[in-house]
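Peer 1: Sequence first, predicted model second:
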Amino acid sequence: MKKYNFLAVILLGITLIGCNGAKKGENSLFTIDDSTFPAHFTSNEAVSIAILNPNSKEIDSIVYFVNDKKVGSTKGAEKFKFELKDQKLGYQYLKATAYFGGDSSDATKRVELVSNVEPKLLKYKIVNKYPHDTKSFTEGLEFYNDTLYENTGQKGSSYLRKYNYKTGKIFKQVNMDSKYFGEGITFINGKLFQLTWQEKTGFIYDAKTLKLEKTFTYDKDIEGWGMTNDGKYIYQTDKTEKIWKMDPATQKMIDYINVYSGESKIKAINELEWINGKIYTNVWQKDAIAVVNPTSGAVEGILNMSGLKKFVKNTDADVLNGIAYNPKTKTIFVTGKYWDTLFEITVSE
């Protein structure tokens, strides 16, 4: 087993997925020849697309599309070669529109593009341990102006809290309406963005006063999980392998990436934190943190955090969740749902 497959097991304990299935609705006049396709493609490969013509139609030309974007054309029934280096990881939908005798017909096929990056197994060192409220079902954790903020879940007890992480002293708390289940938070452009789980509702606060300024509805029919930003865009998870990219000015989703560790999709990615150009993410119900390339979606590093549980004393402690980077100390703070401890750590290869 390759090393990156072993590391994927740390994240998910998953089975590997392969698919060259045809897209629904494919007609029988022409088909894309997949006889030489591998189980998966990687970004350093090219796909050579040819169509099968069982009825021997005289083809004038073929126009080729990848994910409904035109990528080229050929005369007659010539093969077309398409480089995959600029495609996002995940399923790619191929389409060949063949023109013949004043008519046209489509042939389609789905292939999967997986990561060729071998994740590094990272290690951590505990720098400090601080008290954490065992009633806090941690969802979002983030520093703003050297002060720690935490958003928690559970209907009827979700809140946003600003507090002294060294002592646990609460500076300010905003309780959410009982109909909402709180999720991720992030600070950008002087605003605090806050998600809810299945209510498809987000909130925007003034970062200094925590005064509510706007309520918005999700642009997509998704759940709200984790949140972070790169200073320009917000990144948001939804329980799948996707990380959505949001324009904070409009709250519209403008793109997404799929997270893969080698050949394996990493689903249920949760809390997010932007650290030195990478996205650190919890994986729900796993004692691991994945370090993700925000452009490609490839997992580049994995932190096995299972060793932290031995320091957590309360018996009702739930899963690892919550990542906050303090740029002042250049350290990372992690905790879990109902944990009694907040850990300050450093990370290295």
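Peer 2: Arrived safely, thanks for sending.
Peer 1: Please count neighbours and contacts with C-alpha atoms only from this point.
Peer 2: OK.
Peer 1: In a strand, residue 39, correct?
Peer 2: No - according to DSSP: H, G, I helix; E, B strand; the rest coil, residue 39 belongs to no strand; its state is coil.
Peer 1: Distance of it relative to residue 169?
Peer 2: Distance from residue 39 to residue 169, counting by Cα to Cα, to the nearest Å: 55 Å.
Peer 1: residues near residue 205, how many?
Peer 2: 18 (other Cα atoms under 10 Å).
Peer 1: ok, back up a step: comparing residue 39 and residue 169, which residue is more hemmed in?
Peer 2: Neighbours of residue 39 and residue 169, each counted by other Cα under 10 Å, are more numerous for residue 39; the result is 13 against 10.
Peer 1: For the residue nearest in space to the middle of the chain, which non-adjacent residue is closest in space?
Peer 2: Nearest to the geometric centre of the chain sits residue 243, at 3.0 Å (Cα atoms, centre = their mean). Nearest residue to residue 243 in three dimensions, chain neighbours excluded: residue 237, at 4.9 Å (Cα to Cα, 6 or more residues apart in numbering).
Peer 1: if I read this right, that neighbour contacts residue 245, doesn't it?
Peer 2: No - at 9.2 Å, residue 237 does not count as touching residue 245 under the criterion of Cα atoms under 8 Å.
Peer 1: If you count surrounding residues, which of these two has more?
Peer 2: Taking neighbours as other Cα under 10 Å, residue 237 and residue 245 compare with residue 237 leading, 26 against 22.
Peer 1: quick check, residue 185 in a helix?
Peer 2: No - counting by three-state DSSP, residue 185 falls outside a helix, being strand.
Peer 1: Counting neighbours, what do you get for it?
Peer 2: For residue 185, the count of nearby residues is 31 (other Cα under 10 Å).
Peer 1: and it, what is it in contact with?
Peer 2: With contacts defined as Cα atoms under 8 Å, 6 or more residues apart in numbering, residue 185 is in contact with 140-142, 150-151, 192-195, 226-228.
Peer 1: and here's the other structure:
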Amino acid sequence: MKCNRSSLAVAVLVSVLGAGACSGPEEPGPPRWRVEVIGSSPHDPQAFTQGLEVIDGVRYESTGMWGVSTARATDQRTGTETARVALPGRVFGEGMTRAGAIVWQLTWQDGFAIARDPVTLAETGRAGYQGEGWGLCAQPQRLVMSDGTGTLTFRDPVTFAQTGSVTLSGYRDPKPNELDCAEDGTVYANNYPTDEILRIDPETGRILAVIDAGGLLTPAERAGTDVLNGIAHLPGTDRFLLTGKYWPRMFEVRFVGE
């Protein structure tokens, strides 16, 4: 209904009833995309995957859970694991990314990130932060971090100091978990605890697309697993790796717009 003189009385009545007669149409949500599976490979079903990334032919993976958290490096071409280190004590591992000569690994509620050597994964330093650590990925001049809220935080790739933040918009209650910084400048995030992946413009926080990644595992494979978690863009391609916590398989996929 248009808000002209002839409709004024009706508009007032409907307004009193709380219908918002003269408000504009609701803004449409982001487009829905789907996953096209290219292939799959075995994945460690004991790995509570928290971070996943492929860079310079190395697949980096962080796993969580108290007492068994690890950082891992694997040759992406051969599938041969080249390094693995355990986190100390009851530290709970979270997202992980490589920024130049540093691999950064988050901890969940322990309040610090671990700097690691990119070849051996040996610890080379630590940096503190406030709040929880969830997902982490690297853009050319900054790190992007999630913390269980609808806000992404930007950090210096060398010092880990906070340099800014952005609040997500355009979709109901986003909860970004594991992150991947793609070559086109967008950020992909597992939307915890769903099978959705959010495609995000990190400059504005706008959610550009929602990707349905449900149904990758068979019902038998899904038994005993946890949520989808782990996104890694394969550099120079339009493909990504996807896996989850305790998943027995890792998938190579494309994201396809409708």
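Peer 2: Right, received. Where do you want to start? Not measured: the values here are computed from a predicted model.
Peer 1: Once they're superposed, tell me the TM-score.
Peer 2: For this chain pair, the superposition-based TM-score is 0.84 by TM-score structural alignment, normalised by the length of structure 2; 232 aligned residues with a Cα RMSD of 2.0 Å.
Peer 1: on that earlier part again, so which of the contacts of residue 185 of structure 1 sit within helices?
Peer 2: Among the contacts of residue 185 of structure 1, the subset assigned to helices under DSSP state H is empty.
Peer 1: overlap between those and structure 2?
Peer 2: Comparing the contacts of residue 185 of structure 1 with structure 2 on both residues aligned by TM-score structural alignment, their matches' Cα atoms under 8 Å, the contacts found in both are 140-142, 150-151, 192-195, 226-228.
Peer 1: quick one: which of those is nearest residue 327 of structure 1?
Peer 2: residue 142 (10.9 Å; Cα to Cα).
Peer 1: Look up the closest residue to that closest one, ignoring the ones flanking it.
Peer 2: That would be residue 324: by Cα to Cα, 6+ apart, it lies 4.6 Å from residue 142 of structure 1.
Peer 1: aligned partner of that neighbour in structure 2?
Peer 2: Mapped onto structure 2 by TM-score structural alignment, residue 324 of structure 1 lines up with residue 232.
Peer 1: Equivalent analysis for residue 302 of structure 1, please.
Peer 2: So residue 302 of structure 1 corresponds to residue 210, using TM-score structural alignment.
Peer 1: about what we covered before: contact partners for the residue nearest to residue 243 of structure 1?
Peer 2: Counting by Cα under 8 Å, 6+ apart, residue 237 of structure 1 touches 223-227, 243-244, 269-272.
Peer 1: how about a cut-off of 10 Å?
Peer 2: With contact set as Cα atoms under 10 Å, 6 or more residues apart in numbering, residue 237 of structure 1 has these partners: 184, 222-228, 243-245, 256, 267-272, 281.
Peer 1: Report the separation between whatever residue of structure 2 lines up with it and residue 74 of structure 2.
Peer 2: Here residue 237 of structure 1 is matched to residue 146 in structure 2, going by TM-score structural alignment. Distance, residue 146 of structure 2 to residue 74 of structure 2, by Cα to Cα: 24 Å.
Peer 1: that older thread, does the match of residue 324 of structure 1 belong to a helix or a strand, and which?
Peer 2: Taking DSSP states H and E as the criterion, residue 232 of structure 2 maps to strand 228-233.
Peer 1: on average, how far is that strand from the matching bit in structure 1?
Peer 2: By mean Cα distance after the TM-score superposition for structure 1, the fitted strand 228-233 of structure 2 averages 0.4 Å away from its aligned residues in structure 1.
Peer 1: Which position in structure 1 pairs with residue 166 of structure 2?
Peer 2: Correspondence of residue 166 of structure 2 to structure 1, assessed by TM-score structural alignment: residue 257.
Peer 1: Pretty sure that match sits in a strand.
Peer 2: Yes - when three-state DSSP is applied, residue 257 of structure 1 is found to be in a strand.
Peer 1: Residue 299 is in contact with that one, correct?
Peer 2: No - counting by Cα atoms under 10 Å, residue 299 is not a contact partner of residue 257 of structure 1; they are 11.6 Å apart.
Peer 1: the longest helix in structure 2 is where?
Peer 2: Identified as the longest helix of structure 2 according to DSSP H is helix 8-16.
Peer 1: Please work out which residues of structure 1 line up with that helix.
Peer 2: Going by TM-score structural alignment: helix 8-16 of structure 2 matches no residues.
Peer 1: Mind checking what helix or strand follows that helix in sequence?
Peer 2: Following helix 8-16 of structure 2 in sequence order, the next helix or strand is strand 32-42 (DSSP H and E).
Peer 1: Just give the number of residues close to residue 285 of structure 1.
Peer 2: For residue 285 of structure 1, the neighbour count with other Cα under 10 Å is 15.
Peer 1: need the contact list for it.
Peer 2: By Cα under 10 Å, 6+ apart, the contact list for residue 285 of structure 1 reads 11-12, 268-270, 318-321.
Peer 1: Map it across to structure 2 for me.
Peer 2: Under the alignment (TM-score structural alignment), residue 285 of structure 1 maps onto residue 193 of structure 2.
Peer 1: So that match lies in a helix, does it not?
Peer 2: No - secondary structure of residue 193 of structure 2 (three-state DSSP): coil, not part of a helix.
Peer 1: mind checking how far it is from residue 53 of structure 2?
Peer 2: Plainly put, residue 193 of structure 2 is 20 Å away from residue 53 of structure 2 if you go by Cα to Cα.
Peer 1: residue ranges of the helices in structure 1, please?
Peer 2: Using DSSP H, helices in structure 1 cover 3-11.
Peer 1: Wait, the match of residue 302 of structure 1 touches residue 172, no?
Peer 2: No - if you go by Cα under 10 Å, residue 210 of structure 2 and residue 172 don't touch, sitting 11.1 Å apart.
Peer 1: who has more neighbours, these two?
Peer 2: residue 210 (23 against 9).
Peer 1: give the contact list for that one.
Peer 2: Shown in contact with residue 210 of structure 2 (Cα under 10 Å, 6+ apart): 29-34, 171, 188-191, 196-200, 257.
Peer 1: among those, which ones are buried?
Peer 2: 30, 33-34, 188-191, 196-200 (16 or more other Cα atoms under 10 Å).
Peer 1: Now do the end-to-end distance for stretch 215-225 of structure 2.
Peer 2: By Cα to Cα, the extent of stretch 215-225 of structure 2 from end to end equals 13 Å.
Peer 1: nope, stretch 174-185 of structure 2 is what I meant
Peer 2: Span of stretch 174-185 of structure 2 from end to end, Cα to Cα: 19 Å.
Peer 1: for stretch 217-229 of structure 2, same thing?
Peer 2: In stretch 217-229 of structure 2, first residue to last residue: 13 Å (Cα to Cα).
Peer 1: For that stretch, list every residue counted as buried.
Peer 2: Within stretch 217-229 of structure 2, the residues that qualify as buried are 217, 222, 225, 227-229, counting by 16+ other Cα under 10 Å.
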